[in-house]
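Asker: Sequence and predicted structure below; questions after.
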Amino acid sequence: MKNRKISRYIHKAPIRVLKIKRLSYRLKIKRMMIQLNIALAQEKKETKEMIAIYQKYTRGNATKAEMRLANDQFIDILKGLGLGVFALLPFAPITIPLIIKLGKLVGVDVMPDMFNKKSKFK
C-alpha cells in the first residue's frame, strides 16, 4: 500500500511541476505586458506634450527647455520607428538584438527611452 502511494506521488510530481511552470510563465508574460502597457501609456503622454510644445513654438511661446524636451521625445519616436522597420524583416528576433548590441559597441543608443533598463518605468 505504501509503495502504491509513493509511485502515485512520483507520477504526479512532474505534472505539478509543469502546471506550476506554466502558471509562472503566464504570470511573467502578464507582468511584462503590464510593464509594456505602462511604458506605452507614458510614451503617448510624452508625445502629446511634444505636439503641444511644437504648437506653442509655432506661435513663438515655447521656451528653450520645452523645446529640448520636445526634441528629445521626437528622437525617441524616430528610434522606435527605426526598430519597427527591423521588426518587419525576417529573422527579427535575431536582427534586433544584434542591432542593439552593435549600437552599444559603437556608442549609439538605438533603444527608445521607454525600453531602457535604467528607465523609471521598469
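Answerer: Noted; the coordinates are in hand.
Asker: use CA for all of it now, contacts and neighbours both
Answerer: OK.
Asker: what's the neighbour count on residue 74?
Answerer: Residue 74: 16 surrounding residues under other CA atoms under 10 Å.
Asker: Which of the helices or strands spans it?
Answerer: If you go by DSSP states H and E, residue 74 is part of helix 64-88.
Asker: What is the helix or strand that that helix is followed by packed up against?
Answerer: Counting by DSSP H and E, the next helix or strand C-terminal to helix 64-88 is helix 92-106. Packing partners of helix 92-106 (3 or more CA pairs under 8 Å, 6 or more residues apart in numbering; DSSP states H and E): helix 64-88.
Asker: Could you tell me how many residues sit around residue 103?
Answerer: Neighbourhood size, residue 103 [other CA under 10 Å]: 14.
Asker: Please compare the first structure with the one that follows:
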Amino acid sequence: MKVWRYVFRAPRRVVSIKRRKHTTQLKRQLVLVKYALAQEKKETHEMLSTYKRYTRRQASSEEMKIANKQFLDVLKGLGIGVFAVLPFAPLTIPIAIKLGKWVGVDILPSSFSEQQLRKQTVISDKKSLDP
C-alpha cells in the first residue's frame, strides 16, 4: 500500500508545482502589461494636453514632436485592436508582431517595447550576477 502511495504522490506534486510556476509567470506578465498600459494612459493624457495648448499657441515645437510621436503610438494600439477583434486573436496578434519585426516595422506602442527592453536588461543583469 505504501509503495503505491509514493508512486502516485510525486507526479501530483510535480504537476501542482508546475501549475503554480505557470500561474506566477502569467501574473508577472499581466503586471507588466498593466504597467505598460498605465504608461500609455499617462503619455496619451500629456499628448492631449499638449494639443490643447497648441490650439492656444502655447506649445513649443519640441512638445509637438513628442505629442505627434505619442499619437502614432495611439494609432499603433488601434491597429492591434483590430487584430484583437478577429477570431483566433491569441494566434493572430503574435504572428502579426513577428511578421512586423521580420519586415522591420514595429507595430507595438513604445511603452510595450520599453517594457520588453527593461525585462531583457533585468534578465541579463541576473545572468551576469550568476557565477
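Answerer: Arrived safely. Worth saying up front: this structure is predicted, and the values here are computed from it rather than measured.
Asker: quick one on the thing from earlier: mean deviation of the helix holding residue 74 of structure 1 from structure 2?
Answerer: In the superposition against structure 2, helix 64-88 of structure 1 averages 0.7 Å from its aligned positions (mean CA distance after the TM-score superposition for structure 1).
Asker: how about that helix, aligned to which bit of structure 2?
Answerer: Helix 64-88 of structure 1 corresponds to residues 61-85 in structure 2, going by TM-score structural alignment.
Asker: what does the matching stretch contact?
Answerer: 43-44, 46-48, 50-51, 54, 89-90, 92-93, 107-110 (CA atoms under 8 Å, 6 or more residues apart in numbering).
Asker: with those residues in mind, which one is nearest to residue 6 of structure 2?
Answerer: Nearest to residue 6 of structure 2, judged by CA to CA, of those is residue 90 at 39.1 Å.
Asker: can you tell me how far that closest one sits from residue 114 of structure 2?
Answerer: Between residue 90 of structure 2 and residue 114 of structure 2 the computed distance is 22 Å (CA to CA, to the nearest Å).
Asker: before we move on, what about residue 14 of structure 2?
Answerer: Taken as CA to CA, the span from residue 14 of structure 2 to residue 114 of structure 2 is 35 Å.
Asker: returning to that earlier point: which of the contacts of stretch 61-85 of structure 2 are buried, as a PyMOL select command?
Answerer: In PyMOL, this line selects whichever of these come out buried by 16 or more other CA atoms under 10 Å:
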select buried, resi 43+44+46+47+50+51+93+107+108+109+110
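Asker: quick one: which of the contacts of stretch 61-85 of structure 2 is nearest residue 23 of structure 2?
Answerer: When those are ranked by distance to residue 23 of structure 2 (CA to CA), residue 90 comes first, at 17.7 Å.
Asker: any idea how far the match of helix 64-88 of structure 1 is from the chain center?
Answerer: Taking CA atoms, centre = their mean, to the nearest Å, one finds stretch 61-85 of structure 2 lying 15 Å from the centre of the chain it belongs to.
Asker: Likewise for stretch 18-30 of structure 1?
Answerer: In terms of CA atoms, centre = their mean, the centre of stretch 18-30 of structure 1 is found 19 Å from the chain centre.
Asker: What is the mean deviation of that stretch from its aligned residues in structure 2?
Answerer: Mean deviation of stretch 18-30 of structure 1 relative to structure 2 after superposition (mean CA distance after the TM-score superposition for structure 1): 1.1 Å.
Asker: so that stretch aligns onto which residues of structure 2?
Answerer: Counting by TM-score structural alignment, stretch 18-30 of structure 1 pairs with residues 15-27 of structure 2.
Asker: Would you mark the buried spots in the matching stretch?
Answerer: Judged by neighbour count using 16+ other CA under 10 Å, stretch 15-27 of structure 2 contains no buried positions.
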